[in-house]
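> the amino acid sequence is not available; the structure is as follows:
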C-alpha cells in the first residue's frame, strides 16, 4: 500500500477535524470515548477527507486496530506492571506506529500532535510512558512487517487481465472491457483478490472447496431470465417508477454522487459502532470488536474480489445493451450510475455489509445485549466543521439485518448488481465473518491476527492416551 499525500484543498478540513477531536467538544456523555475510538475517528476523517479508496482504507483500519489489540495482549501477558493509563497509552503508541508507515506526510502535523495530546491527558509516569511506548511500537512494527508483500505483483495481474480481455471475444454473460469517459476504468481492482488475507485460507481454494454453490447463472437459462427481469426496471436511470428514496439508497451505498453518501463501507460500520456501543464499554472490548470487524471486512473484500475475477460475470449495462440469445438488445438502457470497474458477481458491498453486520451481531449476542435502533449519517463520520445538512440525510435502522437489506437494494437501484449477486454476496460475507470468528485465536494463517508468541500464554498438554488429540493453544 502506498502512502497518501495530502491534497492542499483538504488541509483546512482535516485540521479542523483534528482540532475538534483534540478539544473533545464533539463527545457527549452517552457516546463511547476512549483512545481506540479517537484514533478510529481520526483515521476515518483522513480517509473521507482525502477520498482514500476502500481497499486501502480497509488495510489501514485493520492493521491499526489489530496493533491496538496486540498492544493490550502484550501488556496483559508479560510481567510489565500496567494500569488503565498504561493500556491507553500503549494503544495510542501502536496506532501512531502503524499510521506513520502509510501516512508519513502527516507525522508532524497530524499524528504526533494527536498522540501528544492523548499522552498529556493520561498523566503517565516516566516508567509507564516508556513501557507503553516500547510495547505499542514493537507490536505495531511486527504487524506491519507481517503484511509486507500483501499486494506484490499487482502490475503483473493488471497486465494479465488486460491481455485476457483484449484477446477474447466474450460469450454472453462474460464481462466486457469498456470504460465511459469520467467513470472508473475497467480492471481497476483486478489485484484485490491477490492480496494477503489475515485469517481466510487462499481465496481460490476456499471458493472451490467451501463455496461451490455460489456462482452466477448460466446465460441463457431460466435463472438468468429471472435475474434479467428483476433488475431491468429498478436499475434503469429513466424508469418512470424511480423514487427519491431509491436514488438516495443508490447514492448512499455507492459513495456518491449525492452529499451524505458513504466514504467507504468501513465508514458505515465505524459509525454504527459509535452509535451502538454503550458509553461504558471497556477499552479491551472496543479494541477487539474494531479488530474483528476490520479484519473480517478486509478478508471479505479479498475473497469477494477473487470471486469476481474468477467468474468474470458481465455488468448490467453490458447485459442489457448487448442482449443474449433470449433477450433482444436494449441500446438505450443506462444504469442510474455508470460503473464498470470490475466484474459483477458477487456484490462487494453486500459481502462487506454482511460481514460487518455479523461481527457486530456476534458481539451483542455474547454480551447478552440487544441491538437498539440506530442512525448513521454519511460523509465524514468524525466531528466535522461543515454542519450543513447532507443531501441524503440520516439513515435509520431498526436492526443489523435491515442494514444488509438496505445495502442490497441500494446496489440494485444503482443498476450495478443483479439480485443473485447481492443475495449471494450477503451470505458469503456472513460466512467470512463466521470463519474469522471461529479461527480468531488460532496461530498461522496467511498472516494471522495473533501477536508474537512472546506476548501470549502458550499451553501444551500431552494427550491422555493414544488416538486422542491435544493441540498447542494460545491464551489471549
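Structure's in. What do you need? The model shown is predicted, which means the values in this text are computed figures rather than measured ones.
> C-alpha from now on. contacts and neighbour counts both.
Will do.
> quick one, strands of the stretch 351-476 of the chain?
374-376, 395-397, 457-459, 473-475 (DSSP state E, counting those that start in this stretch).
> just put those strands in JSON lines and tack on distance to residue 359 and mean neighbour count.
Conversion of the strands of the stretch 351-476 of the chain to JSON lines gives the following (distance: least, Cα to Cα, whole Å; neighbours: other Cα atoms under 10 Å):
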{"stretch": "strand 374-376", "distance to residue 359": "16", "mean neighbour count": "17"}
{"stretch": "strand 395-397", "distance to residue 359": "17", "mean neighbour count": "15"}
{"stretch": "strand 457-459", "distance to residue 359": "25", "mean neighbour count": "12"}
{"stretch": "strand 473-475", "distance to residue 359": "21", "mean neighbour count": "14"}
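> turn the ones you listed into CSV, columns for distance to residue 164.
Formatted as CSV, the entries for these read as follows, by distance: least, Cα to Cα, whole Å:
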stretch, distance to residue 164
strand 374-376, 41
strand 395-397, 41
strand 457-459, 48
strand 473-475, 45
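> want to compare, so here's the second one:
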C-alpha cells in the first residue's frame, strides 16, 4: 500500500506540474520523479521474485547512468533520464506501459524544445536498447531464479523443507545467473558456518530457541515489533531509504542517477552471491535443528522462508544497502526519517543512520525465529563486501 501511495503521489505531483508556469515547473527533480515512477510501476506489477524486480531497477537506471554520463546541459540530462527509464520499463513491465508513457509525456512537455532535448531522448533510448540487449537471458527471470532444487537426504545440519507448508526451495537458480560486476557468483563466498557442536552454533541456536519461538516468554514487546516490521520483503523494504538518500543528496543530477544505478546493480549481485553461499552450504534452519534436537513442537514467531539458513538474505541486503548508501551519501541523514512496513501495520520506526537498519535486520531475523545470529552477521558482511566491490568496479559498466 505504501508503494501504491508513492506512485499516486508522483502522479498527483506530475498533474500539478503541468498546470504551473514553466519557470516553476523547471524545479521538478527529474531523478526523484522517475524514481517514483519506477517504484510505482513495480509496486503495481511486481514480479514474483524480488531479484527480478531489482533487475528491472538495475537495467533501467544503468541505462540512465550511461545516457547522462557525458551530458552537461540540463535539458539533455533530464530528457535522457526519462527516455532511458521509460524505454526500459515499457519493455520489462509492459502491463504498465500506459502510465509510463504518460509520465514521459509529462516530463518532456516541461523541457524546452531544441537540440539538447532531442539528443537526450535519443541517448536514453539508445542506452536502454544497449542495456536490455546485454542482459537478455541473464537467468534472472522468475522461472530461472526458482529452478528446481534436489533436496538432499535428511542428515544433521542439512537443509530440509520447513513447516508448515514444507514448500520447495526457492532462489536456487540465482547462483547460476549472470552478475553485473562480480566475476562469478562465488567470488566472495564466506567461510563455512560453524560446526553444529561448536560453542558458537550452540549459543546461537539457544538464542533462537528462547527469543524466536511463537510463545517466547523472554522476547519483549519491542523486540516482537522489530521482528514483525522487518519480516517484510527485503527488496521493497529499502525503496524508501534509497529515496531518502536521493532527496538528501546535494550531488549533480547525473551523480544521483548513478546512485540509483549503483545501488540496484549491487543489490542484484548481492542476491546472486547470497544464493550461491546458501546452496553451497545448505545449512538447516533453526526450526529443523530444534525439532530434530528434542523439541518436536517448537514453532518460530514467523513462518520460515523456503531456503537455507546461511547466510541470511535479509541481512545481506541490509549490508549492501548500508555500504552503498554510506559511501555515496555519508553514514547518516541530515534529518531522521520514518519507515513503515506492510508486515507491521501501524508501526513506524524512525532512523537516521544506515547502520541502524542493518542492526535491526540482524536482530529481527533471530527474534522471528528464522535465522541464527551467525547467519545474519555473515550475511551483513557479505552484503558490505559486494557493495564495496560494486562501488569500485561500477564505472566499467558505463563503457
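Received, thanks. Quantities reported herein were computed from a predicted structural model and do not represent experimental measurements.
> TM value for the aligned chains?
Between these two chains, after superposing, the TM-score reads 0.88 (TM-score structural alignment, normalised by the length of structure 2); 388 aligned residues with a Cα RMSD of 2.9 Å.
> what number of residues lie near residue 186 of structure 2?
The criterion is other Cα atoms under 10 Å. On that basis, residue 186 of structure 2 has 16 neighbouring residues.
> pretty sure it contacts residue 273?
Yes: proximity of residue 186 of structure 2 to residue 273 meets the contact threshold set by Cα atoms under 8 Å, at 6.2 Å.
> looking at the strands of the stretch 351-476 of structure 1, which is nearest to residue 319 of structure 1?
When the strands of the stretch 351-476 of structure 1 are ranked by distance to residue 319 of structure 1, counting by Cα to Cα, first place goes to strand 395-397 at 31.6 Å.
> equivalent range in structure 2 for the closest one?
Residues 349-351 of structure 2 are where strand 395-397 of structure 1 aligns, taking TM-score structural alignment as the criterion.
> distance of residue 119 of structure 2 from residue 303 of structure 2?
51 Å (Cα to Cα, to the nearest Å).
> er, residue 40 of structure 2 actually
When Cα to Cα is the yardstick, residue 40 of structure 2 and residue 303 of structure 2 sit 28 Å from each other.
> what about the two, which has more around it?
Neighbours were counted for residue 40 of structure 2 and for residue 303 using other Cα under 10 Å; residue 40 has more, 25 against 17.
> just tell me what that one corresponds to in structure 1.
Counting by TM-score structural alignment, residue 40 of structure 2 lines up with residue 45 in structure 1.
> which helix or strand contains that match?
Secondary-structure element containing residue 45 of structure 1, defined by DSSP states H and E: helix 35-50.
> what does that helix contact?
Helix 35-50 of structure 1 is contacted from outside by 6-7, 10, 13-14, 17-18, 21, 53, 57, 61, 65, 68, 88, 91-92, 95, 118, 263-264, 267, 270, 274, 283, 286-287, 379-382, using Cα atoms under 8 Å, 6 or more residues apart in numbering.
> now the next helix or strand after that helix against helix 35-50, angle please.
Going down the chain from helix 35-50 of structure 1, the next helix or strand is helix 54-76, by DSSP H and E. Compare the direction of helix 54-76 of structure 1 with that of helix 35-50 by axes from the mean of the first three to the mean of the last three Cα atoms, to 10 degrees and you get 160 degrees.
> tell me how far helix 54-76 of structure 1 lies from the chain's centre.
Centroid displacement of helix 54-76 of structure 1 relative to its chain, using Cα atoms, centre = their mean, to the nearest Å, is 13 Å.
> just stretch 247-254 of structure 2 next, same as before
In terms of Cα atoms, centre = their mean, the gap separating the centre of stretch 247-254 of structure 2 from the centre of its chain is 21 Å.
> ends of that stretch, how far apart?
Here the two ends of stretch 247-254 of structure 2 are set 14 Å apart, with distance taken as Cα to Cα.
> picking that back up, mean shift of the match of strand 395-397 of structure 1 relative to structure 1?
Comparing stretch 349-351 of structure 2 with its match in structure 1 after superposition yields a mean distance of 1.7 Å (mean Cα distance after the TM-score superposition for structure 1).
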